[in-house]
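Enquirer: pasting the sequence and the predicted model now:
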Amino acid sequence: MKIASAEVLVSSPGRNFVTLRITTDDGFVGLGDATLNGRELAVASYLRDHIAALLIGRDAHQIEDTWQYLYRGAYWRRGPVTMASIAAVDTALWDIKAKVAGLPLYQLLGGKSRVGCLAYGHASGVDLPELFDSIHEHLDQGYRAIRVQTGIPGLDSVYGVASSKNAGAGDSGVSARYDHEPARRSAVPVEESWDTRAYLRHAPTVFEAVRNEFGPELPLLHDSHHRLTPIQAAKLGKSLEPYDLFWLEDVTPAENQAALRRVREHTTTPLAIGEVFNTIWDYRELFEEQLIDYVRSPVTHAGGITALRRIFDYAAVYQIKSGVHGPTDISPVGLATALHLGIAIPNFGIQEYMKHSAATDELFRPTYSFDGGYLVPGDGPGLGVDYDDLVADAHPYEGAYLPVNRLLDGSMHDW
């Protein structure tokens, strides 16, 4: 079974997605997600200009060999553009293999290890009343675990707070959410401000209030978005210990893996890291020194099923679990892939889940379901996701960027 075509599809049904569609000479079709938020066209070019021609004529069943061919053969390894491109190819080939077998993809990965994948949603508010309303709304929707993000006194806009000033706003300044995420459809990134001391003072008071309102049983998560130094991260983790977080995410930039030692020394709050990591090499020190508790890499950015399964198997040796990145800049193709993998691996932890827009679901037509707090992949052959070209034609690409961040004195800071 040979690969006959590899099409790069760029669409924007509420936000931008890059999808790879591989078709074999006997008519089987596979999809892969290659979306890289704010740098989508870089991946589209890599696939279209450097990868697609290399795939034509290759045996679609040789997934491992194709992965090694694209990773080792390029010489220039790793990085988000390269690994998102390889992930799209890998996922599309797994989709095809499962369709040829006539089985849902998870059956090729060993079958179900659980009834479903526990999912957490994103609750947020500029103040406590708004946050409480958001938590109640998510609980009413069936979520059984909640990520909590709030506004910070003195700051107009804060990551993860849907109602922040200019959250997703266009030139008019009127809030217009971009499929529930903070990317803006603008020529240049919007600039936001940050105050670490204010954040460190405010965060514990928020979680105290949430625990008092919603009790001790509800799993709560929080994302610091790489904004803290190691000692600041340690201080935050320590201050949040009384509120029993499920995890504290991205407390410090983890390119310097040794920084997590300092955090680990001072707090027992579980740590989740890795949504910006691309390969297994990013995790070696973190795993072997047991500096984290959850792996955040998405299938889309970490080289596909082949590569992420290796990462999870490596993590399992150290009793570290999965916590796959899954906001709406991961397309339904990427989310479906994460669910097939998550329902099969022994060390699943939790799955991030933000519901896509109606237009996105119309374009991709996913068959996964969300019920009782659990996500379950479809039981049809393959991934269980399609791609509607007519719908895509009605939603052409529109440039959009994530914000950038500055401290109050004007210095650039991690966003």
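Expert: Sure, I can see it.

Enquirer: only C-alpha atoms for contact and neighbour calcs from this point on.
Expert: OK.

Enquirer: from Pro298, how far out is Arg284?
Expert: Distance from Arg284 to Pro298, counting by C-alpha to C-alpha, to the nearest Å: 17 Å.

Enquirer: the more surrounded of those two?
Expert: Ranked by neighbour count (other C-alpha atoms under 10 Å), Arg284 and Pro298 place Pro298 first, with 29 against 15.

Enquirer: contact partners for that one?
Expert: Glu275, Leu308, Val324, His325, Gly326, Gly334, Ala338 (C-alpha atoms under 8 Å, 6 or more residues apart in numbering).

Enquirer: tally of neighbours for the spatially closest residue to the fifth one that is not a sequence neighbour?
Expert: Looking back up the chat, that one is Gly326. Excluding its sequence neighbours, the residue lying closest to Gly326 (C-alpha to C-alpha, 6 or more residues apart in numbering) is Glu352, at 4.7 Å. Residues near Glu352, counting by other C-alpha under 10 Å, number 24.

Enquirer: so Glu352 makes contact with Val324?
Expert: Yes. The pair Glu352 and Val324 passes the contact test of C-alpha atoms under 8 Å, sitting 6.3 Å apart.

Enquirer: which secondary structure elements does the strand or helix carrying Ala123 contact?
Expert: Using DSSP states H and E, Ala123 sits within strand 117-125. Applying 3 or more C-alpha pairs under 8 Å, 6 or more residues apart in numbering; DSSP states H and E, we find strand 117-125 packed against helix 128-140, strand 146-150, strand 351-352, strand 374-376.

Enquirer: what about versus this one:
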Amino acid sequence: MRIREVEVLVASPGRNFVTLRITTDDGVVGLGDGTLNGRELAVAAYLSEHVAPLLEGRDPHAIEDTWQLLYRGAYWRRGPVTMSAIAAVDVALWDIKAQVAGLPLYQLLGGASRERCLAYGHASGVDVAELIESVHAHREQGFRAIRVQTGVPGLGPVYGVASSAGGGERYDFEPARRGALPAEERWDSRAYLRHVPSVMESVRQEFGPELMLLHDAHHRLTPIEAARLGKSLEAYDLFWLEDVTPAENQEALRLVRHHTTTPLAIGEVFNTVWDYRTLLAEQLIDYVRSPVTHAGGITGLRRILDLAGQYQVRSGMHGPTDVSPVGMAASLHLGLALHNFGIQEYMLHSAETNAVFSPRFTFDDGGLRPSEEPGLGVSYDDEVAARFPYERAYLPIARRPDGTVHDW
């Protein structure tokens, strides 16, 4: 068996996706997700111009050798574009291998370690009243773990809130706004730090102690501000506090950890095990947030999570709508097999997206389970995808009250 064809597919059914399709000489088709939100065409070009020519004629079963070829053989290592491209290839090859074996992919990763993958949804509102309504709606959908976000009084639209103040514009399925330039939002950390504890108090009063609550700070706090936030939220028993500070400076998490026992989740913008080295060795975090799509695929993320497991750190794979159903399915197969699985982020894709990819994973009793059919359990409909051409889109930019660009 040899790789006959490598195709890079770009479509925008509700948002932009980059999909890699690898076809073998006997007609087996594997899919991989190479989507990098707001920089999709960089990965598409990397794949089509630099990676695809290396794959044609190779043995699709040689997954480890192919991974090392693309990582070690290119000289330029790491980074989101490179690792997303490697991820797309890696997942497509695992999809092929599992189909040839006649097994769902998780069986090739060691088999199921649990019945389903606990998932959390996103509840939000421009104010607390709207947030409470959103939490009720998510509980009715079956979620037992819910991320809660609200607008901050006086700031207007805030990233992570599904409806914006003033006009009620919705962007549940895609926060990246289509257009020539990014939208700009105002940010004030002091106002945010004053506001969040009262939000958590209101949610706990409404829903009691059993509901698993999560919150995302979106990298916007300094280490001492992050420490203050974590300490102020201890009484509300969060499942985790996410991305409290930009973690490229891994040592900064020492300060946060010293001041709070609130569990910390970090890493949705990290791509390799090297990004986690200090965080894991010093047990400065509790959950690894990297998704399969941006961390070198199943092979790359498994390396990270195997190391994390030695320090009692669990998975918390990123699962927004800029991870396609292909990437989500790969995360679920890996998550079902992992011993140190923690929780899976789950944002529902749009109807247009599902029409293109036809994902067969299921959600029930607060958890997700991958398809039992051979491979990933996702397909790609070229005819439907052709109706949704690529459209430039950017995630919003945050500026402080004085106009200074702030951490995203």
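Expert: That came through fine. Keep in mind that this is a model prediction, so the values were computed, not measured.

Enquirer: TM between them?
Expert: In this superposition the chains share a TM-score of 0.99, using TM-score structural alignment, normalised by the length of structure 2; 408 aligned residues with a C-alpha RMSD of 0.9 Å.

Enquirer: quick revisit: need the helices and strands packed on strand 117-125 of structure 1 in a markdown table (columns: distance to Ala259 of structure 1).
Expert: Formatted as a markdown table, those follow (distance: least, C-alpha to C-alpha, whole Å):
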| stretch | distance to Ala259 of structure 1 |
| --- | --- |
| helix 128-140 | 31 |
| strand 146-150 | 24 |
| strand 351-352 | 25 |
| strand 374-376 | 34 |
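
Enquirer: out of those, which is closest to Tyr71 of structure 1?
Expert: Distance to Tyr71 of structure 1, taken as C-alpha to C-alpha, is lowest for strand 351-352 among those, at 27.1 Å.

Enquirer: which residues in structure 2 does the closest one align to?
Expert: Strand 351-352 of structure 1 corresponds to residues 344-345 in structure 2, going by TM-score structural alignment.

Enquirer: try stretch 133-150 of structure 1
Expert: Matched against structure 2 by TM-score structural alignment, stretch 133-150 of structure 1 falls on residues 133-150.

Enquirer: where along the stretch 1-150 of structure 2 do the strands fall?
Expert: 3-11, 17-24, 29-33, 117-125, 145-150 (DSSP state E, counting those that start in this stretch).

Enquirer: distance to Ala44 of structure 2 and mean neighbour count added to those, as TSV?
Expert: Putting those into TSV (distance: least, C-alpha to C-alpha, whole Å; neighbours: other C-alpha atoms under 10 Å) gives the following:
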stretch	distance to Ala44 of structure 2	mean neighbour count
strand 3-11	6	19
strand 17-24	6	24
strand 29-33	11	29
strand 117-125	29	25
strand 145-150	32	25
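
Enquirer: need these in TSV (columns: distance to Pro80 of structure 2).
Expert: As requested, the strands of the stretch 1-150 of structure 2 are exported to TSV (distance: least, C-alpha to C-alpha, whole Å):
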stretch	distance to Pro80 of structure 2
strand 3-11	17
strand 17-24	14
strand 29-33	13
strand 117-125	25
strand 145-150	25
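
Enquirer: ok, which of those strands comes nearest Asp59 of structure 2?
Expert: When the strands of the stretch 1-150 of structure 2 are compared by C-alpha to C-alpha, strand 3-11 sits nearest Asp59 of structure 2, at 6.3 Å.

Enquirer: what packs against the closest one?
Expert: The contact analysis (3+ C-alpha pairs under 8 Å, 6+ apart) places strand 3-11 of structure 2 against strand 17-24, helix 52-55.

Enquirer: in the shortest one, what counts as buried?
Expert: Counting neighbours by 16 or more other C-alpha atoms under 10 Å, one finds that the buried residues in helix 52-55 of structure 2 are Ala52, Leu55.

Enquirer: go on, stretch 56-74 of structure 2?
Expert: Those buried within stretch 56-74 of structure 2 under the rule 16+ other C-alpha under 10 Å are Glu56, Asp59, Pro60, His61, Ile63, Thr66, Trp67, Leu70, Tyr71.

Enquirer: touching it from outside, list them.
Expert: Stretch 56-74 of structure 2 is contacted by residues 1-6, 24, 51, 77-78, 86, 90, 93-94, 96-97, 299 when judged by C-alpha under 8 Å, 6+ apart.

Enquirer: which among the residues you listed end up buried?
Expert: Those of the contacts of stretch 56-74 of structure 2 that meet the buried threshold are 3-6, 24, 51, 78, 86, 90, 93-94, 96-97, 299, by 16+ other C-alpha under 10 Å.

Enquirer: ok but Phe363 of structure 2 is inside a helix, no?
Expert: No. Using DSSP: H, G, I helix; E, B strand; the rest coil, the assignment for Phe363 of structure 2 is strand, not a helix.

Enquirer: for it, which non-adjacent residue is closest in space?
Expert: Arg369 is the one closest to Phe363 of structure 2 (C-alpha to C-alpha, 6+ apart), at 6.6 Å.

Enquirer: distance of the aligned partner of that neighbour in structure 1 relative to Leu383 of structure 1?
Expert: Using TM-score structural alignment, the partner of Arg369 of structure 2 in structure 1 is Val376. Distance, Val376 of structure 1 to Leu383 of structure 1, using C-alpha to C-alpha: 12 Å.

Enquirer: neighbour count: these two, which is higher?
Expert: Shown here are Val376 of structure 1 and Leu383; by other C-alpha under 10 Å, Leu383 has more neighbours (35 against 22).

Enquirer: got the residue ranges for the helices in structure 1?
Expert: 40-45, 52-55, 63-72, 80-101, 105-108, 128-140, 196-214, 230-239, 259-266, 284-288, 304-316, 332-342, 358-364, 389-393 (DSSP state H).

Enquirer: contacting residues for the residue most central in space within structure 2?
Expert: Per C-alpha atoms, centre = their mean, the C-alpha nearest to the average position across structure 2 is that of His318, at 2.3 Å. By C-alpha under 8 Å, 6+ apart, His318 of structure 2 lies in contact with Glu268, Arg289, Ser290, Pro291, Gln344, Glu345.

Enquirer: ok, these in structure 1, which still hold?
Expert: Counting by both residues aligned by TM-score structural alignment, their matches' C-alpha atoms under 8 Å, the contacts of His318 of structure 2 that remain in contact in structure 1 are Glu268, Arg289, Ser290, Pro291, Gln344, Glu345.
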